[in-house]
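Next comes the sequence, and after it the predicted model I'd like to discuss.
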Amino acid sequence: MAINFEVRRADPADAPGMAKVHVDTWRETYRGLMSDSELDDPGLLEWREKFWTAALTDPRYEKNNVAVALHDDKLIGIAMSGPSSDIPEEPQELYVLYAYASSHGSGVGAALLNEVISPAASAVLWVADPNPRAQAFYRKNGFVADGAEKVEDGVKDIRMVRTARQN
């Protein structure tokens, strides 16, 4: 599917739109994996907006890389990486990568991933399981499951890692 889109670094003015993408894509992706009460919580959008405002303005997060994807000046995807939280030898972790289902297969996800983590860099991420589409996307981008699992808020995640590519 071909759509014209732009990927750029996020700025604080993007926080409300990023929160909307985050909540909408959670509802698209995690219905049936997360509880409906959590996904339909009336405070979810406000909570995500506070999260993104902090991620884009608080000096504690200055080592994070945050990007947005736009189509016709409307946000359609978000991504964030930063220092690895649980594997010190992996310098970067992908914390967030969400794009509307309507943009899947367009290259938006890969462009966001490459904006926040160099395609040649080692990295780690956690992905919901089951989430076969996302797991296939990450495998296509060099990540492999390493056997680690965790459960947060009732959702099982598996860890995937990518070793730096040598040129």
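All right, it came through fine.

going forward, measure contacts between C-alpha atoms and count neighbours the same way
Noted.

Just give the number of residues close to the residue lying closest to D157 once chain neighbours are set aside.
Leaving aside its sequence neighbours, D157 sits nearest to A128 (Cα to Cα, 6 or more residues apart in numbering; 4.2 Å). Other residues near A128 number 20, with proximity taken as other Cα atoms under 10 Å.

just the one 10 residues further on next, same as before
Y138 is surrounded by 21 other residues when neighbours are defined as other Cα under 10 Å.

got the contact list for it?
V144, M160 (Cα atoms under 8 Å, 6 or more residues apart in numbering).

now N114
Neighbours of N114 in contact, by Cα under 8 Å, 6+ apart: none.

any idea how far it lies from Y138?
12 Å (Cα to Cα, to the nearest Å).

any idea how far G105 lies from F137?
From G105 to F137 the distance is 10 Å (Cα to Cα).

swap that for A121, sorry
A121 is 17 Å from F137, by Cα to Cα.

which helix of the chain spans the most residues?
helix 15-30 (DSSP state H).

And the next helix or strand past that one?
helix 36-39 (DSSP states H and E).

Show me which residues of that following helix are buried.
For helix 36-39, the buried set under the neighbour-count rule, 16 or more other Cα atoms under 10 Å, comprises L39.

What helices and strands are in contact with the helix or strand following it?
Counting by DSSP H and E, the next helix or strand C-terminal to helix 36-39 is helix 44-57. With contacts taken as 3 or more Cα pairs under 8 Å, 6 or more residues apart in numbering; DSSP states H and E, helix 44-57 sits against helix 15-30.

Presented hereafter is structure B, for comparison with structure A:
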Amino acid sequence: MQLTGRADYSVRPATPPDAPEIARVQRVTWRTAYRDLLPAVVLDEWDDAAVTARWADSVQNPPTPSHGVLVATENGVVVGYLVHGPAELPPGETPSADGPTSEVHALLVEPRWGRRGHGSRLLAAAVDVLVPTGVRRLQTWVPDADHVTAGFLESAGWAADGWTRSLDAGATTIHEQRWHALLVDDEGLA
């Protein structure tokens, strides 16, 4: 099933055989775009076989029916992916009044394939998958230092919603802001 795209660009649900390519996209993107953000040990001790096995398991056995992985392809090559699942609410936050919320847990496009619309197609495909399930709002967490992703989300109509968190990443702390987008308006239109 192709969710969006034309013959040479498409987005579809991931399958277990995509796991090596998803792991490759993650490795290359983390080593190029996130080298200054992630602890060096994460990148230096990368284990392709273990990461590939985790991706295969995640695609084959999602933790809940609400979890999913989409892949973007160009000419049949996996160039990016999006992981979605139930939203994680910070302590003390109540569910959104806007309706059911899902979370983009990861959205990566390998840098050499960037600026070709793959990220936008992945987001559009996630909306196509999630709106029929009743999801009305999407959210994601973006590191403060990741200006590229923040700019991309802003251009796609997303906004920071004021929630922040800090993640302990060993020798460093990653500070993040939560971004969100409404998927339907007051009339229920996407």
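Arrived safely, thanks for sending. Since the model is a prediction, treat every value here as computed from it, not as a measurement.

Now compute the TM-score of the two chains, please.
Superposed pair, TM-score by TM-score structural alignment, normalised by the length of structure 1: 0.87. Supporting alignment: 163 aligned residues with a Cα RMSD of 2.0 Å.

List the buried residues in the longest helix of structure 1.
Buried residues in helix 15-30 of structure 1, counted by 16+ other Cα under 10 Å: 15-27, 29-30.

What is the nearest of those residues to D40 of structure 1?
Proximity of the buried residues of helix 15-30 of structure 1 to D40 of structure 1 (Cα to Cα) peaks at R27, which lies at 8.2 Å.

Just confirm that closest one contacts S37, I think it does.
No - using Cα atoms under 8 Å, R27 of structure 1 is not in contact with S37; the gap is 11.2 Å.

Now do the contacts for the counterpart of V184 of structure 2 in structure 1.
Using TM-score structural alignment, the partner of V184 of structure 2 in structure 1 is R165. Residues counted as contacts of R165 of structure 1 (Cα under 8 Å, 6+ apart) are A120, A121, S122.

Redo those as CSV? Include distance to W47 of structure 1, secondary structure and neighbour count.
As requested, the contacts of R165 of structure 1 are exported to CSV (distance: Cα to Cα, whole Å; DSSP: H, G, I helix; E, B strand; the rest coil; neighbours: other Cα atoms under 10 Å):
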residue, distance to W47 of structure 1, secondary structure, neighbour count
A120, 34, coil, 15
A121, 31, coil, 16
S122, 31, coil, 19
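
Please report how far the aligned partner of T52 of structure 2 in structure 1 lies from G17 of structure 1.
Correspondence of T52 of structure 2 to structure 1, assessed by TM-score structural alignment: E49. E49 of structure 1 is 8 Å from G17 of structure 1, where distance means Cα to Cα.

go on, A67 of structure 1?
12 Å.

do A134 of structure 1 as well
22 Å.

Then G77 of structure 1?
For G77 of structure 1, the distance to G17 of structure 1 - Cα to Cα - is 10 Å.

what do you get for S85 of structure 1?
S85 of structure 1 is 26 Å from G17 of structure 1, by Cα to Cα.

Which residue range of structure 2 does stretch 102-117 of structure 1 align onto?
Using TM-score structural alignment, stretch 102-117 of structure 1 pairs with 112-127 in structure 2.

roughly how far is the matching stretch from the heart of the chain?
10 Å (Cα atoms, centre = their mean, to the nearest Å).

Over to stretch 118-128 of structure 2?
10 Å.

List the buried residues of it.
Here stretch 118-128 of structure 2 shows H118, G119, S120, R121, L122, L123, A124, A125, A126, V127 as buried, counting by 16+ other Cα under 10 Å.

OK, contacts around the residue nearest the centre of structure 1?
Geometric centre of structure 1, nearest residue: L97, 1.6 Å, by Cα atoms, centre = their mean. The neighbourhood of L97 of structure 1, defined by Cα under 8 Å, 6+ apart, consists of G77, I78, A79, M80, G109, L112, L113.

In CSV, list the residues you listed along with secondary structure and distance to R159 of structure 1.
Shown next, in CSV, are those (DSSP: H, G, I helix; E, B strand; the rest coil; distance: Cα to Cα, whole Å):
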residue, secondary structure, distance to R159 of structure 1
G77, strand, 22
I78, strand, 20
A79, strand, 17
M80, strand, 16
G109, helix, 18
L112, helix, 19
L113, helix, 16
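
Quick check: the farthest pair among those?
Maximum distance among those (Cα to Cα): 11.9 Å, for M80 and G109.

For S166 of structure 2, grab the count of nearby residues.
12.

List the contacts of the aligned partner of it in structure 1.
Alignment note: S166 of structure 2 maps to V151 in structure 1; criterion TM-score structural alignment. Residues near V151 of structure 1 by Cα under 8 Å, 6+ apart: D157.
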